[in-house]
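1. How does the following fold in three dimensions:
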Amino acid sequence: MALFGLGAPKKDEEGLYSYSVRDIDGKNLDIAKYRGKVLLVVNVASQCGFTTQYEGLTELHNKYKSKGFEILAFPCNQFGSQEPGDAPQIKSFASNRGAKFQLADKVDVNGTAADPLFQFLKSEKGGFLTKDIKWNFTKFLCNKEGQVIKRYGTSTEPSAFEEDIVAALA
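-> As a prediction, this is how the structure comes out:
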């Protein structure tokens, strides 16, 4: 049934902003804090072949943060066990790559234990053939109103959607 959208999570009028998650330090992080900002949500992993995207994400974040752009990265160990570390190890890894964007707690993005935020994101912008996330570094771009406007696959380099960020910030 989910193939036809019948099993999609129910959304309230707040949509994206109705969710809260745990940050990398285990503290509550209310997604509503991003209201009025352009937000990129991405599932990351430190031992993935696409981990070099940390640099591109950091570059975009540094370039557009002052204009209202934020990144919220979720470590995920679901794909090839490529994020085996604990929170301090993940924080250190990201910091060593210059990442100053917000890290969330490690989550599942698919399956019955998928984080509700990712259930929502996938219901808004499905992938090729299914809504499931295929691998690490899948990215969701949300506009200032909290609408999911684009989904980018794993192999899409951050520089490839810079124009979309600029347009969403305008």
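
2. contacts, neighbours, all on C-alpha from now
-> Will do.

3. In a helix, Leu29, correct?
-> No: using DSSP: H, G, I helix; E, B strand; the rest coil, the secondary structure at Leu29 is strand, not a helix.

4. hang on, it packs against Val21?
-> Yes: using C-alpha atoms under 8 Å, Leu29 is in contact with Val21, at 5.2 Å.

5. Counting by contacts, list what the helix or strand harbouring Ala168 packs against.
-> Assigned by DSSP states H and E, Ala168 falls within helix 162-169. If you count contacts as 3 or more C-alpha pairs under 8 Å, 6 or more residues apart in numbering; DSSP states H and E, helix 162-169 packs onto strand 38-44.

6. Let's compare: structure for the following, please.
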Amino acid sequence: MSIYDFEVTREDGTAYSLDRYRGQVLVIVNTATKCGYAPQFAALEQLYKQYHAAGLTVLGFPSNQFKQELKSSAEAATACRTTYGVTFPMHQIAPVNGKEAQPLFHYLTQETEPDFAGRIRWNFTKFLIDRHGHVRQRYDTRIKPEAMIPDIEAALAEKV
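-> Sure, this is the predicted structure:
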């Protein structure tokens, strides 16, 4: 199994398969626009701009599981774009933990056990996915996106 087996939904309601990113390196992050870590949006956008041509895509997945997100997916995406200049794909607001968790996040948390006890602890947990669709690394909320650069560069250097 890999992330290519999952379907996700953009903020506008358009569903698609993550298979469209086959061969790319991904950073998947659960987000919240009212979180104290929201300034990480700007750093994630910088990574996206700096490495997109080399094969990196950042995917934002807002969640209100920690009660720090706006009321709608469209509002959250607009806030990301206007406040932080986000151009990377944003998705619908959905839970990242528990029985109602998005299947993608259930998979991501299971792939990073036992190091993180299977749960997303807070907003801006980041997952680095290699070119084969497998979880390469999980980063805690407190880890700034720029600290991921050596791992991103190593993943980009791998052959498909």
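
7. TM value for the aligned chains?
-> Superposed pair, TM-score by TM-score structural alignment, normalised by the length of the second structure: 0.94. Supporting alignment: 156 aligned residues with a C-alpha RMSD of 1.1 Å.

8. Lys106 of the first structure pairs with which position in the second structure?
-> Aligned by TM-score structural alignment, Lys106 of the first structure pairs with Ile93 of the second structure.

9. Against Gln65 of the second structure, how distant is its match?
-> According to C-alpha to C-alpha, to the nearest Å, Ile93 of the second structure and Gln65 of the second structure sit 9 Å apart.

10. Check Gln102 of the second structure too.
-> From Gln102 of the second structure to Gln65 of the second structure the distance is 12 Å (C-alpha to C-alpha).

11. got any residues that touch both of these two?
-> 94-96 (C-alpha atoms under 8 Å, 6 or more residues apart in numbering).

12. Now do the contacts for Tyr139 of the second structure.
-> 125-127.

13. Just put those residues in CSV and tack on distance to Ala38 of the second structure and neighbour count.
-> Listed next are the contacts of Tyr139 of the second structure as CSV, based on distance: C-alpha to C-alpha, whole Å; neighbours: other C-alpha atoms under 10 Å:
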residue, distance to Ala38 of the second structure, neighbour count
Thr125, 12, 17
Lys126, 13, 27
Phe127, 17, 25
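
14. Compare the residues you listed with the first structure and list the ones that remain.
-> Among the contacts of Tyr139 of the second structure, the contacts conserved in the first structure (both residues aligned by TM-score structural alignment, their matches' C-alpha atoms under 8 Å) are 125-127.

15. between the residues you listed, which is nearest Gln137 of the second structure?
-> Phe127 (5.8 Å; C-alpha to C-alpha).

16. Look up the closest residue to that closest one, ignoring the ones flanking it.
-> Arg138 (4.5 Å; C-alpha to C-alpha, 6 or more residues apart in numbering).

17. Show the contacting residues for the one you found.
-> Here Arg138 of the second structure is in contact with 112, 125-128 (C-alpha under 8 Å, 6+ apart).

18. Trace it over to the first structure, please.
-> Arg138 of the second structure maps onto Arg151 in the first structure when the alignment is built from TM-score structural alignment.

19. From Ile24 of the first structure, how far out is that match?
-> Counting by C-alpha to C-alpha - Arg151 of the first structure and Ile24 of the first structure are separated by 23 Å.

20. Also Ala104 of the first structure?
-> To Ile24 of the first structure, Ala104 of the first structure is 4 Å away according to C-alpha to C-alpha.
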